[in-house]
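[1] No letters, just coordinates:
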C-alpha cells in the first residue's frame, strides 16, 4: 500500500512564466486537461494558478485575461510538500490550508503535484 507522497503524486509539472497571460495559462490547462499550473521562474515556484483563481480573481472582476499576468492572479507562496513525506501529512496540510493540490518540491524545485483525486485513489 502506498504511504509516501512520491507513490501517489503526478510526477509531471506544468508551469507558466509569471508574465504569461491568463489566456495562455487557461489554454494550457485546457490542452492538458488539468485544473491548475505552477507559476515558475528559473526553477523557483512562485505560485499556483488554478481554474478557480482565473474565474474568481479575474473573470469575476472583469479584468482582461489577455493583459493580466498569471503572477498577479495566482496564489503566491503555496504550501508545498516533499516527495518523501507520508501521505497522512499531505492530507493534513490540505485540510489545514483548505487546498485541493499541493506542489511537491525537492530542494526547492517542483517535481510533481499531489491532488485530492490522487489521495482518493489510495486504498485503505
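    Happy to help now that I have it. Remember, it's a predicted structure, so these values are computed and weren't measured experimentally. Numbering: from 1, shown residues only.
[2] Could you use CA atoms for every contact and neighbour count after this?
    OK.
[3] List the contacts of residue 83.
    4-6, 9, 104-106 (C-alpha atoms under 8 Å, 6 or more residues apart in numbering).
[4] If you drop the residues flanking it in sequence, what lies closest to it?
    residue 6 (4.5 Å; C-alpha to C-alpha, 6 or more residues apart in numbering).
[5] How many residues are close by the one you found?
    20 (other C-alpha atoms under 10 Å).
[6] residue closest to the middle of this structure?
    The centroid of the chain falls nearest to residue 48 when counting by C-alpha atoms, centre = their mean (4.6 Å).
[7] Doesn't it belong to a helix?
    No - read with DSSP: H, G, I helix; E, B strand; the rest coil, residue 48 is strand and lies in no helix.
[8] Touching, it and residue 39? I think so.
    Yes - contact criterion C-alpha atoms under 8 Å: residue 48 and residue 39 qualify, at 5.6 Å.
[9] who touches both of these two?
    Shared contacts of residue 48 and residue 39, counting by C-alpha under 8 Å, 6+ apart, come down to residue 74.
[10] where along this protein do the strands fall?
    15-16, 36-41, 44-50, 75-76, 101-106, 109-115 (DSSP state E).
[11] Second structure for comparison follows:
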C-alpha cells in the first residue's frame, strides 16, 4: 500500500522569524530537543536552519551570536514536498539533494517536516538508523 508524506510527517513545527538571533534559535533547538527550525516570514516559509547551519554559517564565522540573525545562517534554497506525495518521492528528493530533512508545504504554507529518521522508522525500523531514530533522545 502506498503511503503518503502526511502519514509520517511531524506536524508540530518550531518556527522563528528571519530577524531572530542565532543565540535565540540555538536555545530554542536545545529547549525543544530538535535539530532544525523553520524560518517563517508572515505565513510564508523562507528557509530552514539546522544545528549544523548554526555552527558552520554563524558561529565559525565569529562575531556576536546575539547580534547575528538566523537569516544569515539559514538555507533559503528550499526543496519541499506536499503532504499528499508518496514516501518514495520524499526519498528521491532527499537522495537527489543530499538532505536529511524535507519541509512539507501545502498552498505555500509549512504544515510539517519529514526526516530521514522518520523514513527509516517507517521503512525498516530494525535498521541501525531506524533503531537510533526511534530511541528516546539523550538528555
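    Here it is on my side, so go on. Not measured: the values here are computed from a predicted model.
[12] After superposition, what is the TM-score?
    The TM-score (TM-score structural alignment, normalised by the length of the first structure) is 0.95; 124 aligned residues with a C-alpha RMSD of 1.2 Å.
[13] The strands of the first structure: which one's closest to residue 63 of the first structure?
    Evaluated with C-alpha to C-alpha, the strands of the first structure place strand 44-50 nearest to residue 63 of the first structure, the distance being 15.8 Å.
[14] what packs against that closest one?
    Helices and strands touching strand 44-50 of the first structure, as assessed by 3 or more C-alpha pairs under 8 Å, 6 or more residues apart in numbering; DSSP states H and E, comprise strand 36-41, helix 70-73, strand 75-76, strand 109-115.
[15] quick one: contacts for the residue mapped onto residue 13 of the second structure from the first structure?
    Aligned by TM-score structural alignment, residue 13 of the second structure pairs with residue 13 of the first structure. Residues counted as contacts of residue 13 of the first structure (C-alpha under 8 Å, 6+ apart) are 37-38, 110-113.
[16] again, 10 Å this time
    Residues near residue 13 of the first structure by C-alpha atoms under 10 Å, 6 or more residues apart in numbering: 37-38, 103-104, 110-113.
[17] Kindly report the same for residue 58 of the first structure.
    Under the criterion of C-alpha under 10 Å, 6+ apart, the neighbours of residue 58 of the first structure are 22, 52, 64-65, 68, 70, 72-73.
[18] Going through these, which ones are buried?
    22, 65, 68, 70, 72-73 (16 or more other C-alpha atoms under 10 Å).
[19] Most widely separated two among these?
    Going by C-alpha to C-alpha, the pair spanning those furthest: 65 and 72, at 11.1 Å.
[20] Now for the two: what residues contact both?
    Counting by C-alpha under 10 Å, 6+ apart, the common neighbours of residue 65 of the first structure and residue 72 are 21-22, 58.
[21] Any chance of TSV for those, columns distance to residue 82 of the first structure?
    Listed next are these as TSV, based on distance: C-alpha to C-alpha, whole Å:
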residue	distance to residue 82 of the first structure
21	29
22	28
58	31
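[22] quick check, nearest of the residues you listed to residue 80 of the first structure?
    residue 22 (22.8 Å).
[23] Flag every buried residue along stretch 86-106 of the first structure.
    Counting neighbours by 16+ other C-alpha under 10 Å, stretch 86-106 of the first structure gives 86-87, 90-91, 93-94, 101-105 as buried.
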